[in-house]
Structure formats: structure tokens, C-alpha cells
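[1] Predicted coordinates and the sequence they were generated for:
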Amino acid sequence: MTLAPSLTDAPVYDCRQVFAEELRALAREDDRVVVVCNDSVGSSNLGGFRDEFPGRLVNVGIAEQNMVGVGAGLANAGMVPFVSAAGPFLTGRALEQIKADCAYSGHKVVLCGQSPGMSYGELGPTHHSVEDLAWLRAVADLTVVVPTDRAQTRAAVRWAYAHDGPSYLRIPRFKVPDVIPENAEFSPGRAVILREGDDVTLVAIGTLVSRALIAADRLAAEGISARVINTPFVDPLDEATILAATETRGIVVAEEATLSGGLGAAVASLTGQHAPVPLRLLGVNGFAPTGSADRLLEHFGLTADAIHHAAREILGLRSSMP
């Protein structure tokens, strides 16, 4: 699929709204669906759910470990809990409960990390959620999902509801355009190839997918054919599609997450063991400072320009950056 050049001017959307709408739709279909949150009704866009299903929302207050434990208990009782909180607090404060109560116990708990990455911007490093992918990839038997746009967010919520086991959904706050085809397959270990190409491969998730597509358009204008792969399932990874990409001359991985242990690390580990290829990993290095989300993405080189530059660098071409 070749994206129209107008992507840079395309309308953008808040995927948290789609998450909330799909959650309410599921609750109407199944009275086992409940929500557990940590005093985050507003930031999780759960006001509509609370108003429509007041007896099915449990607000534990600022007590994330308790929140995950309550979710696991509800799952053990036959309910389908969606446990929703800001990404850094859900994954950082309650990692032990995620590991022991959800993953090790095999409970069907949908962990919803709201406003991940650096989307909290000016609230600073305490609120940036860039370590979550690294932490949760290390937990066995926990599926880690990063939807990219509205269609993929809807698919992720529906998939997690039907999945017989624990999962983590990284629900973006940073507004993004629609880039995933409505009929795209959504299943564990399956990537979405958004654009074919033979020279270089761009692998991206979440907020970086649209930027990778813009970079691919710029490369095409220079006669460079870039394959663009979206991997909504960070764990399990689509190993076959990633390994097939090693037939190109190099791979650029872009993610709004730490370089230590995230998607780039997963791609590097896989290709390094089976099919070494030149790699450029774009992500967050060290603590992210305080600033607007846009400025922080630019600070770490998580832009279409930087992806474009990294692809040219892999191909041995002169820098496109000023």
C-alpha cells in the first residue's frame, strides 16, 4: 500500500476515545466486562463508562499494586477486567503484581497503559512511560500490544477481550492519523506490511508509523524503495516478516520507547542470531527531559526527517540532515 502524499496534512485523532467507545460497546454485549482504575477516570476517558455502568467501574484510588491485584481477583471470579492507568504508574509501580498475579497465574486481565511514551510532555521524567515495553517484554506469557491508529486500537481492544490470557495494550495519547487499513489482519505474531520495498526496511510502532511512511515517501522521491512494517505485537514478534526484511540492505527501527529492551532490541536480537544485517535503532536514550511531546520526539530524533536520514545512512548515502 502506497500512502498518499497528503499524510503530512491528514487529520489526527486521540485513540483513547476509540478505546473508551469500544470498551463501552463490549460492556453492552457482555456483563462480565468491568473496569478497574487508579483515580484515572478522566485521563482514561472512562467517564462515559462510569455513567453507563456505574456498578462495573472500580476506582481503587492511587494504589496501582492493589488495582492490578483487584483486576486479577475479578478475572479469577470469571469477570473480564480492563485495568486502566497511566502507563508509567501501571507498569512501574505494579510490575510485581503484573508478573505474579496476571502473567504467572495466567489470568485474563487486560492491562491498559494510557498516555504512554512521552505524551505527558511537560510533566517530565516521572510521567514518561518509555521503559514499559522493556519491562513487560521480560515477563513470560504476557502479550504486549502497541496499536497505531483508531482502527488498530479498536482491533486491539476486541482482540484482548477475546484472548484467553493476560495482555498489555499501550493506548496512545499523542494524536495520530489513520494509516492502518480497516481490513488488516490483527493477530499475535503478525505484522502489517504497509509498503513494499527492496532497498531498505523501516519498522515502526505507535506514533512512529506515520512518520516512517512519510520518510518512505521522501525516499521514494529519491529513487530509494523502502519497505514499511508495522509490528503492533511487540511480543510475540512476527519473526518471519522481520527476517524476510533482511533481504533488504538494512533495517531502521523506530519506537517511542527506551532503546534498552524495546522493539529495537527485539529486532536486533532476532536478526543478530539468524540473519545479521545493518541496523539503526531510533528511540529514547537515557531519561527524557521535560518539554512538549513534539519537542521531545524531535530531541530524540523520532521524526520523519530522522528516519529518512537513518535509511540513507544505512545505504551509505550522504546525510540528508542539515
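    Ah, there it is.
[2] rest of the way, CA atoms for contacts and neighbours
    Will do.
[3] number of nearby residues for the nearest residue to residue 192 once chain neighbours are set aside?
    The spatial neighbour of residue 192 that comes closest, neighbours along the chain excluded (C-alpha to C-alpha, 6 or more residues apart in numbering), is residue 230 at 5.1 Å. Summarising burial for residue 230: neighbours were counted as other C-alpha atoms under 10 Å, giving 26.
[4] who's in contact with residue 230?
    With contacts defined as C-alpha atoms under 8 Å, 6 or more residues apart in numbering, the neighbours of residue 230 are 191, 192, 193, 194, 203, 204, 205, 209.
[5] cool, and residue 247?
    Here residue 247 is in contact with residue 198 (criterion: C-alpha under 8 Å, 6+ apart).
[6] which secondary structure element contains residue 201?
    Element membership of residue 201, judged by DSSP states H and E, is strand 200-204.
[7] Okay, one more to line up with it:
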Amino acid sequence: MTESIVDGGNELPHLSVADGPRYDCRDAYVATLSELAHDDHRIVGVVNDSIGSSKLNSFRKAFPDRLINVGIAEQDMVGIAAGLANGGRIPFVSAASCFLTARALEQIKADVAYSDHNVKLCGMSPGVAYGELGPTHHSIEDIAWLRAIANMTIIVPADPIETAAALRWAAGIEGPVFVRVSRMRVPQVNADDYEFVPGKALTMRSGDDVTLIANGTVLWRALVAAERLAADGISVRVLSMPTVKPLDVEAVIAAAAQTAAIVTVEESSTAGGLGGAVAETVVAHHPTRVTILGIPEFAPTGSAGYLLDRYGMSPEGIAESARRLLEHR
């Protein structure tokens, strides 16, 4: 199966979505961080005894004096990163998203965001990537927590291309940024020359019946769902929304005005994440029917794929949600 990727009406090269190779975005993360560090001596890594799970062994070998391992002390890790930023460094904080955002939330709020320090928070293995380890390791609340904090840009890349592009952008701007870095293998859905633009949605497919808005590891599932709906004669718009904050408000309003309904899809909580941001925008500007697909509870143990399917985020589950909305148009 192939998918036509469309940006602003201009068709980009066809990319294999369902049947192509799958990539671990942590590989793109360490390769890009090493590239950035080579070009800028200010860039340092800060980790919480997670060098292996962050795949930072090659970075440590190349820059042994620029990787600071604080041990299992997430609050200290974020505080140290803020201090490094205050001293002119550009720290990339790498830790499992569930521990980074939960244990160190106060430090993220006070030391990084409130102080507006130039810290890049990299939430590794987010969502349900640690599926078999259960609810203590699921990181489904991270987007909702961080959306409530001012000064924080929140990025959820969908593939290694977008991961690398987002990291390069983050390194080049001043201020706090949170980037989700997936370990769940995903296909490439963005063109090789893709450039990340904060607060900008990418139109992956044009349509005027229903809009699917997705990001992260489930974007490719939304693209496959769109193909299945198209086979039924349903015209589907697919928006990739890598930046949850700031949200592309104009793209959401256009979708609400130009299509009959919206389905949001995300590997995070149904409360306060991408779906919440879209719903808030729709209610304020152009009310329409919205279905929010995500994880509404403490998810059980099980593989990441099983959990996504369980909560309606298989390609067929996404397509069925769209069909149900369109029954009442």
C-alpha cells in the first residue's frame, strides 16, 4: 500500500506507509544530537541513568565530557539542566517520559518554564511504548501536564525524519521545548526534505467529508484508515499535527468549517492532549462533531500495538469512528 503525501495541495513523492520498513526514532535522536553537538560545543546531554534506553552510548563515546549522568534522580536532572542553561549551555535532557514529566514536574514548571530557561526536554519511550511494564511506565499524561505550563513548546514527531527536524529546530531557538521520542517502530511518513515548522499542521491528504488529525506513532495508522475510508467513497482530510502547543488553530478551524466532522488520534490521554486542544479550538471558533481517540484510563499491560488497537486506534478502528460520525451529518 502506498500513500500520497500532500502539503498545501502539492503532492510529494509517494511513500510506503503500511508495508515499508519501520524505524526506532531514538536512532534519529542520537544521530541528530551527535551532529548538533559536533557543530556546537554548548550542547550537552543530561540523563537519569538511562544512557542505554536513550541509545546514547555513541554520544557518550564521542563526547565523554558532555554527557552528565545524574543517576535515578529526575528532579535533580531537570534542575541541573536549568543551571547549565543559565551558564550558557544547551542541555538536552533525556529520560523515560513517564519519569521525566511526572517525577520532575515541579522542576519543569519552576526551574525551566517559569524561568524560561533554554532546556530541551526529550521524553523517551512515551505513550504505551513500555506496554508490558504496565501503568507505572505508560506515559499517557505527559502532554496534558505540559500543555498546562506556560512557555513550553510541545512536539510529538511521527517518524525519524520529523524527529530529527524537530530536534534541529529546538537546538536553534531559545526557550523550553518538550519533544516526544518514540521507541515504537514506525514507518517513514514524511519526505526526506521535510522541514519542521512549529505550530504548523501538514496536510497529508486532502478531503472534504471528514478530517483525521493525528501525530506521533499513530499518524501512519490514520493514513491507512483514510485509504480504507476512501475505498468506501469517503473523502478524508488527514492533518499531521506535530506541534500540540502551539496548535495550528487555523488548520483546525478550516477542518471544522470544510468537513463534516473531526476525529483526533493520539498515543496519549483523551483528556488534555491533542484531542483536548482541538476540541477547545472547535468549541471557541466553529462547533462541529469531534471524536477523540486516545487512552481514557490506566491502560493494562500488553504490547503497545495491542493497547493501541484496544482503544480504537487500529486503522479499522479509526475508520469506524469516522464512519459513525458521518452517519449523522
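    Perfect, I can see it now. Note that this is a predicted model, so its numbers are computed, not measured.
[8] Just the TM-score for the two chains, thanks.
    The TM-score (TM-score structural alignment, normalised by the length of the first structure) is 0.96; 317 aligned residues with a C-alpha RMSD of 1.2 Å.
[9] And residue 119 of the second structure, how close does it get to residue 21 of the second structure?
    33 Å (C-alpha to C-alpha, to the nearest Å).
[10] between these two, which one's more packed in?
    Set side by side, residue 119 of the second structure and residue 21 show unequal neighbour counts under other C-alpha under 10 Å, the larger going to residue 119 at 29 against 11.
[11] and the equivalent of residue 67 of the second structure over in the first structure, how many neighbours?
    With TM-score structural alignment as the matching criterion, the partner of residue 67 of the second structure in the first structure is residue 57. Residue 57 of the first structure is surrounded by 22 other residues when neighbours are defined as other C-alpha under 10 Å.
[12] Tell me, how many residues neighbour the aligned residue in the first structure for residue 290 of the second structure?
    In the first structure, the residue paired with residue 290 of the second structure is residue 279, using TM-score structural alignment. When neighbours are counted by other C-alpha under 10 Å, residue 279 of the first structure registers 21.
[13] Quick check: closest non-adjacent residue to residue 279 of the first structure.
    Across the structure, with C-alpha to C-alpha, 6+ apart as the measure, the residue nearest residue 279 of the first structure apart from its sequence neighbours is residue 251 (5.0 Å).
[14] For burial, what's the neighbour tally of the one you found?
    Close neighbours of residue 251 of the first structure, defined as other C-alpha under 10 Å, add up to 30.
[15] Surely it is in contact with residue 282?
    No. Taking contact to mean C-alpha atoms under 8 Å, the distance of 10.8 Å between residue 251 of the first structure and residue 282 leaves them out of contact.
[16] Cross-check the contact I'm expecting between residue 188 of the second structure and residue 161.
    Yes. Residue 188 of the second structure is within contact range of residue 161, at 7.2 Å (criterion: C-alpha under 8 Å).
[17] list the contacts for the aligned residue in the first structure for residue 307 of the second structure?
    By TM-score structural alignment, residue 307 of the second structure lines up with residue 296 in the first structure. Contact analysis of residue 296 of the first structure by C-alpha under 8 Å, 6+ apart lists 118, 121, 288, 289, 290.
[18] where's the first one relative to residue 298 of the first structure, distance?
    Taking C-alpha to C-alpha as the criterion, residue 118 of the first structure is separated from residue 298 of the first structure by 11 Å.
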